[in-house]
Structures are given as C-alpha cells and as structure tokens.
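A.B. asks: need coordinates for the below:
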Amino acid sequence: MGKIRVNNIRLYAYHGCLEEEALIGSEYRVDIEIQANLDVAKTSDALEDTVDYVHINSIVKEEMQIRSKLLEHVAQRIIRRIFSELNTVSEINVSVSKLNPPIGGDVESVAIILQEKRI
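C.D. replies: A predicted model of the protein is given here:
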C-alpha cells in the first residue's frame, strides 16, 4: 500500500448558500490524499500501474465547477468520482477550503474534510 497526495489545487468556483456567492464566486483550495496498492508500480515504472494524479486533478476541477450550496456536497461528489473511476483507490481523504469566506470577519479560510474507505 501507499499514499498519493495532490496538494493545493487552486480553483475559482461559485459554491455557497448566499446569492452573492453564486454571482461573484470565490477562490478555493482542494487537497486530496488517496491510499492505494502501489506495489506493482514500484517495480513496473508504468503509469497504468498507479493512480494518475492528472486524473485526480481533472476530477477535482470538473466537480468544483458544478455549483453546490455546501462544500460537503462537493467533496462527496469528488470522492464518488474517484472511487468510480480509479479502481485501485481504497481510501480517500478530501479537504475543500473556501479562501477569504464572506462570514463577516477576518478569516483566511474555512474547510471541510471528508474521509472514506471503499466498501
């Protein structure tokens, strides 16, 4: 087993419960950590034997463009897609952060973190 991390995927999207968030949008950061069997890839040196982090990045970018009120909903969609499209992934940890959230204070970010294991 091994872990692959794709850190600090930065995007602009339109999530949130406020109408202004749908119009103006905000900056987001997504961090993904997956656990998968990397034993074959360690010796084969072949991309098809590992989890392609370009594929992970593409999933994140596509799902972040679908508007949701809650970051939890976006993160769950990302998890479902990764499990659906990347069969060797056994566990996923996803963090979605909204940078400079409109919450009436000087706050750098808010984040949700979801972790799931393949059933």
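A.B. asks: please make it C-alpha for all contacts and neighbour counts, starting now.
C.D. replies: Will do.
A.B. asks: longest helix in this protein, please.
C.D. replies: Ranked by residue count under DSSP state H, the longest helix found in the chain is helix 71-85.
A.B. asks: which strands and helices sit next to that one?
C.D. replies: Judged by 3 or more CA pairs under 8 Å, 6 or more residues apart in numbering; DSSP states H and E, helix 71-85 is in contact with helix 53-64, strand 89-99, strand 109-117.
A.B. asks: another sequence for comparison is provided below:
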Amino acid sequence: MTDRIFINDLRFYGYHGVFPEEAVLGQRFRVDLTCELDLAEGARNDDLTKTVHYGELAQLVEKIGKTRRFKLIEALAEAMATEIFATYPPIEKLTIRITKPEAPVPLSTGVIAVEIERERTRD
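C.D. replies: Predicted structure coming up:
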C-alpha cells in the first residue's frame, strides 16, 4: 500500500499520565498520524465518500485525547488505533505518534514520545 493520509502536529490538552498531578493539572499533547489505505477510487472520481474525511478523522483523535483518561500514552495510542479501525474500514494500517512536550521528567531539554504501528486484522 503506497497511499497515505497524514495528520501531523494535532494538539490537544489532556489529563494523561501516571502521576496524580497529571490527572489534575493536565498538559499539552501532540499527535502525528499516518493512515495507509487505497485512495485511488476517491482520487479518480473526486469523491469524498470513496476516501476517509481527514477532518473527521482529526476530530475523532482529538476527542479521544480530550475526553478519556489514561495513565500511559501507550494506552492512549492503542485506544486511538482501535477507534480509528472501528470507524474507518478503508484504513488498513496506521502509525500513531503521541508526543508529551512537558513530560514530568528531570531533563533540561528533549521530547518524550511513543509511536505504535497497527494493521487491520481480517477474520
């Protein structure tokens, strides 16, 4: 599969983290998403119904990040992957990177992120 939809640097404020103060104070998160699917029919016919509406996809990712609570950003990424596959059957594979710009670790600089890759399973 060589067709992809990219959503990069989607930002939201959420309450994910292991520490109690993260659940109370919250922090900013960033998401990069790559979805692999066949875009040929939508492209040939200039038809949104034959592809995935990236605006709605971005809203789904943001909603999960803002309304659910996870201790681990790994669990947040997995929840996003599960919901994306359930909502958008054309998506065959996806990569989700979640970045925690202000992770509570004693570093003077740096970026903390988790990235997962998942493929749709067919029964």
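A.B. asks: and the TM-score between them?
C.D. replies: In this superposition the chains share a TM-score of 0.95, using TM-score structural alignment, normalised by the length of the first structure; 119 aligned residues with a CA RMSD of 1.0 Å.
A.B. asks: give me the angle between the longest helix of the first structure and strand 89-99.
C.D. replies: 150 degrees (axes from the mean of the first three to the mean of the last three CA atoms, to 10 degrees).
A.B. asks: for helix 71-85 of the first structure, the distance to its chain's centre please.
C.D. replies: 7 Å (CA atoms, centre = their mean, to the nearest Å).
A.B. asks: quick one: it aligns where in the second structure?
C.D. replies: Helix 71-85 of the first structure lines up with residues 73-87 of the second structure when matched by TM-score structural alignment.
A.B. asks: mind listing what's buried along the longest helix of the first structure?
C.D. replies: For helix 71-85 of the first structure, burial by neighbour count (16 or more other CA atoms under 10 Å) applies to L71, E72, V74, A75, Q76, R77, I78, I79, I82, F83.
A.B. asks: tell me how far the residue lying closest to the second one once chain neighbours are set aside lies from V30 of the first structure.
C.D. replies: This means E72 of the first structure. Spatial nearest neighbour of E72 of the first structure, chain neighbours left out: I112 (6.5 Å); criterion: CA to CA, 6 or more residues apart in numbering. Separation of I112 of the first structure from V30 of the first structure (CA to CA, to the nearest Å): 10 Å.
A.B. asks: give me the common contacts of those two.
C.D. replies: Both I112 of the first structure and V30 are contacted by S95, V96, S97, under the criterion CA atoms under 8 Å, 6 or more residues apart in numbering.
A.B. asks: just among the residues you listed, which is most surrounded?
C.D. replies: The most crowded member of the shared contacts of I112 and V30 of the first structure, judged by other CA atoms under 10 Å, is V96 (24 neighbours).
A.B. asks: so it makes contact with D31?
C.D. replies: Yes. V96 of the first structure lies in contact with D31 (CA atoms under 8 Å); the separation is 6.7 Å.
A.B. asks: any idea which residue of the first structure is furthest from its center?
C.D. replies: No residue in the first structure sits farther from the centre than T43, which is 28.0 Å out by CA atoms, centre = their mean.
A.B. asks: what helix or strand is that residue located in?
C.D. replies: Per DSSP states H and E, T43 of the first structure falls inside helix 39-44.
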